[in-house]
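>>> here's a sequence, model it:
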Amino acid sequence: MSVNSYKEDEHSTGTSKRNTLKRLFSYLLFYKKKITFVLVIMGFCVVVSLLNPLFMEYAIDNDITSGNMSGLVRLILAAAVLNLLMVAGIRLRMYLMADITNSILVTIRQELYTHIQTLDFNFFDSRPTGKILSRIIGDINSLKDVLGNFVTTMIPDLLTVIAVAGIMLVKNPPLALAALCSLPLMALGMWLIQTISHKRWQIFRKKASNLNAFIHEDISGIRVIQSFTAEQETAETFRELVKEHRHSFIRACRMNDSLGSIIDFSWGLGVAAMYFVGIRILGTDQVSLGTFIAFGTYIGMFWSPIMNLSNFYNQIITNLAAAERIFEVLDTKPEITDENDSVMPPMKGDVVFQNVCFSYDNKVNVLQNVSFHIHPGETIALVGPTGAGKTTIVNLISRFYDVQKGAVLIDGIDVRSVTTLSLRSQMGIMTQDNFLFTGTIRDNIRYGRLDATDDEIIAAAKAVHAHEFIMKLEKGYDTELKERGGGLSVGQKQLLAFARTMISDPSILILDEATSSIDTNTELLVQEGIETLLQGRTSFVIAHRLSTIQKADRIFVIDQGGILEEGNAHELLEKKGAYYRLHMAQMALPVS
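Presented below is the predicted three-dimensional model:
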């Protein structure tokens, strides 16, 4: 899938409409017993509705003309009982189908969410969060009427149309053919409309996705917007996106609405043809008054379901694009997959890069033939300019991406040959984005290891000197955090994220700018707290602040697709190379 933002429409896949509908309606098969019961109820209701005109015909041509009032009363009572049962059946059918369709929506949404959780970083790098949310929420909700009406509208109305046509053909073929003469015109109109309408509804879904993506991005970045007083510019962008969304919706609806006009015209033409044939060609001597009334009722019973079916057809056209978008994500295969069920044994922390090449776009290599060997328990610092590949290296160790060439080995095992769960569960990863979830501080720290005890949580917080500020809060560890940790300082959020990483007790520790948002005094305390935790663990520390990595066993200077320099701080300063220049720049001293 191509990279896109709210400014670009998503690419549509050329999925077969038939296959999409077949796949969507296959979810109904999980509720065979309930749907069978619903179909029985609907069958009864259809039979009763088909009998009503025959009751009228019999009453007019027999009981009323002959004055048989007792027979007429019995007929009315029988019809009343049957119709009351039909009304009760319709109510029960509606309740059962609402329960089934809601259960199906929950199933599809759970499948989609679970599948998205398995996708790799490339999927999320290629689209805004708002567009993903649009599929999980909006697109799935739009399928409710389609699923429900497939059973409650399409099946009974289709049966009604077939049954009515059969009854009319049996009773009077010439009248029946006259009444149905406009069907080819209607079929041609429906084909033309669906061809154009489906494309328009695809465009509408894309515009709705763009709008959701912008709203999510705008709200997430509201602090930046207000800081730069860009409210007017974002409001203008929102206005343009809403305009496009509205315009695409109106164009799609206009095409859909024209289908009703075609049905009405075909209906009227059929009625006119029936009466013309019945009165002018056959004559009233061949067609009784009761038959005329029964046919008048039947032709309404024929075209009314046709109208319902056309509305259902409109729903399919309207929401087919939503189903396509959902199945497109479900069919997206994660690039990071487990080749087998092999489990990574307890790690010692021996890490080897063998001639690793990696590119995000398969064009420009971020890493080119990178090789190194890290011994268990070593602390490795990665420094270098932004975009040099520091974070890429640790992402490859964690297997968030796969190398294009070469191999990454841990304890002599290729990371691609074991399950990602067994690999990452033995790593402690703290990224630059210190994301905190809505919930208590205790729950956020425990997220690092779900079976951690309260004592272990407190010990981890103390190790990174987060315990002090936590206890100053009104509810301590039970303090409820807002979304993304709102209400805490950046430094406090980073300390909580650090405690969450520490409690996982990892064999390999990855700290990506772990102390970038902590003040100098707190940083000194944190360094004291983590020194014991680093012992016996292989650690990778990415830092722009060189003062934080002076005790690292080795420092890798990353640039130009590889390792420019390697050594401890003292050795690299003596070389007076790339590291020396970085050191002098941070000290604000002239380079000699």
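>>> okay, CA-based contacts and neighbour counts for the rest of this
OK.
>>> which residue is nearest the middle of this protein?
Central residue check for the chain by C-alpha atoms, centre = their mean: the C-alpha nearest the mean position is that of Ile136, 3.2 Å away.
>>> what sits against the nearest residue to that one once chain neighbours are set aside?
Excluding the flanking residues, the one nearest Ile136 by C-alpha to C-alpha, 6 or more residues apart in numbering is Arg109, at 6.1 Å. For Arg109, the contacting residues are 136-137, 140, by C-alpha atoms under 8 Å, 6 or more residues apart in numbering.
>>> could you identify the helix or strand that succeeds the one helix or strand Phe276 maps to?
Assigned by DSSP states H and E, Phe276 belongs to helix 231-276. Toward the C-terminus, helix 231-276 is succeeded by helix 289-330 as the next helix or strand (DSSP H and E).
>>> shouldn't Ser504 be in contact with Gly448?
Yes. Between Ser504 and Gly448 a contact is recorded at 5.0 Å, counting by C-alpha atoms under 8 Å.
>>> picking up where we left off before, of the contacts of Arg109, closest to Ala452?
Distance to Ala452 across those (C-alpha to C-alpha) is lowest for Ile136, with 32.1 Å.
>>> before we go on, could you also do this sequence so I can check it against the first one:
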Amino acid sequence: MENFTIKRIFDFSLLRRLFSFAVPYKGSFYLSMALTIVLAVLSPLRPYLIQVTVDKYITSQWMQMLITITIIQILLLLVETVVRFFFSYLTNWLGQSVVKDLRVAVYKKIVHLNLSFFDRTPIGTLTTRTINDIEAINDVFSEGIISIVADLLMIVAILVVMFAEDWRLTLISLSPFPVLIIATWMFKESVNKSFHAVRNAVAALNAFVQEHITGMVVVQAFSAEKREYARFKNINKEHRKANIQAIFAYSVFYPVVEIILAISLGLMVWWGSNKVLSYEVTQGVMIAFIMYLNLLFRPLRILADKFNTLQMGMVASERVFKVLDSEEHIPDNGTVKATNMQGDIVFDHVSFAYTEDRYVLKDISFHAKPGETIAIVGHTGSGKTTIISILNRLYEIQKGQIKLDNVNIQDYALDELRSKIGVVLQDVFLFSGSIYENITLRNYAISREQVEQAARLIGMHEFIMQLPGGYDYQVMERGSTLSLGQRQLISFVRALLYNPAILILDEATSSVDTESELLIQQAIDKLIAGRTSIIIAHRLSTISKASQIIVLDKGEIREMGTHEELLKQEGFYHKLHSMQFKKAVSI
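Below you'll find the model as predicted:
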């Protein structure tokens, strides 16, 4: 579960970095700031014109000037409305533009992070950072700092006019302001804490829902619906509690502001009425001051809320920049092209650990010549899958080196390296979309004819054409509408289409029925023909023809040789083979 910590509002280094994303839109930014000045100037004009109207033209019954000032008032109102529209539109447009660029930058970063990062970070956390946190950054522009500057400028403009008109009346009217400042500060702190609690609860909800929807098969298979439902209710209860705390703060604060405004108006009327009777203050000034106070309190009602919005945006931006600053990616400094790769693989004393010095592979050395088929067997957790993960640099090794065609894999450009290694996993992942899109991975440079040709070679074309829409058949998320064997065969078509120099098959037939296994085995024979292949096998019967079999145990190579050679040794491989043979006979 991710945890939000309180961040200072005016962390200028963070603000500077955040506003650097607005540089491409600096014209809109400067224009919105100019509009804040225009709004500040326009705000006190109408009350001032009403004051002049009452004091000069109503008492003297100068009808022509009354009509003229009324028209001016209407025009000012229209101008202010138009300016506010453009100000609101510009700030929101600017915020959405920054959000768009930030979201692209974050996603680009995420897809280049190494798998170690994803091993430690829940999917729900990354979803929160990519969606919720970045959306909160939009508020920094639309409701945050620019809007706060506009409100502060308007407050300053109104106060300047009020003091210029009558400083004594102004001081009397503003005497309750210390109470308002204290109430605003308490409100800000209260809402700030509840907002942090809300965002923590949102992160927890995202992580929980993402995890449990993905693992719903396990939840239902073990009748854990009630227990998981109870856990969800508790997390949702915390979310509700945090929101209610924020609602309570708002429910208290806004009436307090109204009461303080009423007291200010009462003090102004009490003091001002005496001055009006003694002709020290005009009636127009009294009317104008009532309007000034209302204009003054309008932004003060929401200023604390805007500061909280700004602070939450700062917290969100800190978390987003933490993702952007992550150095957990595979360095892509290689320049060697992988054209005409033959598939000569050398592991030279390779050791690898996922965390610190807890090595899962220890001093691994073997050589696969071009066109050979290497099989890797061993108990669960022996390091079989790890070997293929480090071959295509999903993880970086700590010791030794891996060479392809006598070139260290770190010297290849990363996309060049991976384009020459085809991987078919045991758990085939299919994306939402058509079968054609899943086979090509949305590489529209690959023609429909090429896809059909590859499918015919694998023996999958007839099955695909029987589906509604054929190659345009829409696959549900993770390919749930297809059987495991069908998903495997689609992944074979994908691998064959990209024509890799090296093919990796990870437990490709371990979880399918006998009929599907025969189809898959035929597809495998076509796939491995003429290319170097590494097969991670659970069923030893499928690897008897391998050029070389490597037996792994606890991250170390115990035995190496052909099927016949290893059986003659009567060692680890012989024991595995005997156990599977006895199991098959008993069945």
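>>> overlay the chains and give the TM-score.
TM-score for the superposed chains, counting by TM-score structural alignment, normalised by the length of structure 2: 0.90, backed by 583 aligned residues with a C-alpha RMSD of 2.9 Å.
>>> can you give me how far the helix holding Phe276 of structure 1 is from the chain middle?
Computed by C-alpha atoms, centre = their mean, to the nearest Å, the chain-centroid distance of helix 231-276 of structure 1 equals 27 Å.
>>> how close does that helix sit to structure 2?
Averaged over the aligned pairs, helix 231-276 of structure 1 sits 3.4 Å from structure 2 after superposition, using mean C-alpha distance after the TM-score superposition for structure 1.
>>> same for that helix, what does it pack against?
Packing contacts for helix 231-276 of structure 1, counted by 3 or more C-alpha pairs under 8 Å, 6 or more residues apart in numbering; DSSP states H and E, involve helix 173-179, helix 183-220, helix 289-330.
>>> before we move on, the earlier item: the residue nearest to the centre of structure 1 -> structure 2?
Residue pairing (TM-score structural alignment): Ile136 of structure 1 is matched to Thr130 of structure 2.
>>> so who does that match touch?
103, 106-107, 320.
>>> skip the chain neighbours and tell me the closest residue to the counterpart of Val490 of structure 1 in structure 2.
Mapped onto structure 2 by TM-score structural alignment, Val490 of structure 1 lines up with Leu484. Leaving aside its chain neighbours, Leu484 of structure 2 sits nearest to Val512 (6.6 Å; criterion: C-alpha to C-alpha, 6+ apart).
>>> the one you found contacts Arg487, correct?
No. Using C-alpha under 8 Å, Val512 of structure 2 makes no contact with Arg487, being 10.6 Å away.
>>> quick one, which of the two is more surrounded?
Ranked by neighbour count (other C-alpha atoms under 10 Å), Val512 of structure 2 and Arg487 place Arg487 first, with 21 against 17.
>>> so how far is Tyr498 of structure 2 from that one?
17 Å (C-alpha to C-alpha, to the nearest Å).
>>> got it, and Pro44 of structure 2?
According to C-alpha to C-alpha, Pro44 of structure 2 and Tyr498 of structure 2 sit 70 Å apart.
>>> which one's more surrounded, these two?
In this view Pro44 of structure 2 and Tyr498 are compared by other C-alpha under 10 Å, and Pro44 has more residues nearby, 23 against 16.
>>> which residue in structure 1 lines up with the more buried one?
Looks like Pro44 of structure 2 aligns to Leu50 there (TM-score structural alignment).
>>> please, which helix or strand holds its match?
With secondary structure defined by DSSP H and E, Leu50 of structure 1 is part of helix 32-58.
>>> what's the answer for Leu361 of structure 2, then?
Using DSSP H and E, Leu361 of structure 2 sits within strand 359-368.
>>> the helix holding Leu50 of structure 1 vs structure 2 - mean distance after superposition?
Here the mean offset of helix 32-58 of structure 1 against structure 2 after fitting is 2.8 Å, by mean C-alpha distance after the TM-score superposition for structure 1.
>>> so how far is that helix off the chain centroid?
Relative to its parent chain, helix 32-58 of structure 1 has a centroid offset of 39 Å by C-alpha atoms, centre = their mean.
>>> quick revisit: ok so the residue nearest to the centre of structure 1 is a strand residue?
No. Counting by DSSP: H, G, I helix; E, B strand; the rest coil, Ile136 of structure 1 falls outside a strand, being helix.
>>> distance of it from Asp218 of structure 1?
Using C-alpha to C-alpha, Ile136 of structure 1 is found at 20 Å from Asp218 of structure 1.
>>> with Asn68 of structure 1 instead?
Noted for Asn68 of structure 1: a distance of 77 Å to Asp218 of structure 1, by C-alpha to C-alpha.
>>> more neighbours: these two, which one.
A direct count of neighbours by other C-alpha under 10 Å for Asn68 of structure 1 and Asp218 places Asp218 higher, at 17 against 12.
>>> that one maps to what in structure 2?
In structure 2, Asp218 of structure 1 lines up with His212, judged by TM-score structural alignment.
>>> can you tell me, leaving aside adjacent residues, what's nearest to that match?
Using C-alpha to C-alpha, 6+ apart and skipping the chain neighbours, the partner closest in space to His212 of structure 2 is Val219 (7.5 Å).
>>> and Ser43 of structure 2, by the same measure?
Met154 (6.6 Å).
>>> what's the neighbour count on the one you found?
Residues contacting Met154 of structure 2 under the criterion other C-alpha under 10 Å number 24.
>>> is it in contact with Leu45, as I believe?
No. Counting by C-alpha under 8 Å, Met154 of structure 2 sits too far from Leu45 to count as a contact (11.4 Å).
>>> re the thing from before, where does the residue nearest to Ile136 of structure 1 land in three-state SS?
helix.
>>> counterpart of it over in structure 2?
With TM-score structural alignment as the criterion, Arg109 of structure 1 pairs with Arg103.
>>> do the same with Asp454 of structure 1
Checking TM-score structural alignment: Asp454 of structure 1 goes with Arg448.
>>> in what helix or strand does the residue lying closest to its match once chain neighbours are set aside lie?
Excluding the flanking residues, the one nearest Arg448 of structure 2 by C-alpha to C-alpha, 6+ apart is Tyr436, at 7.7 Å. Element membership for Tyr436 of structure 2 (DSSP H and E) is helix 435-440.
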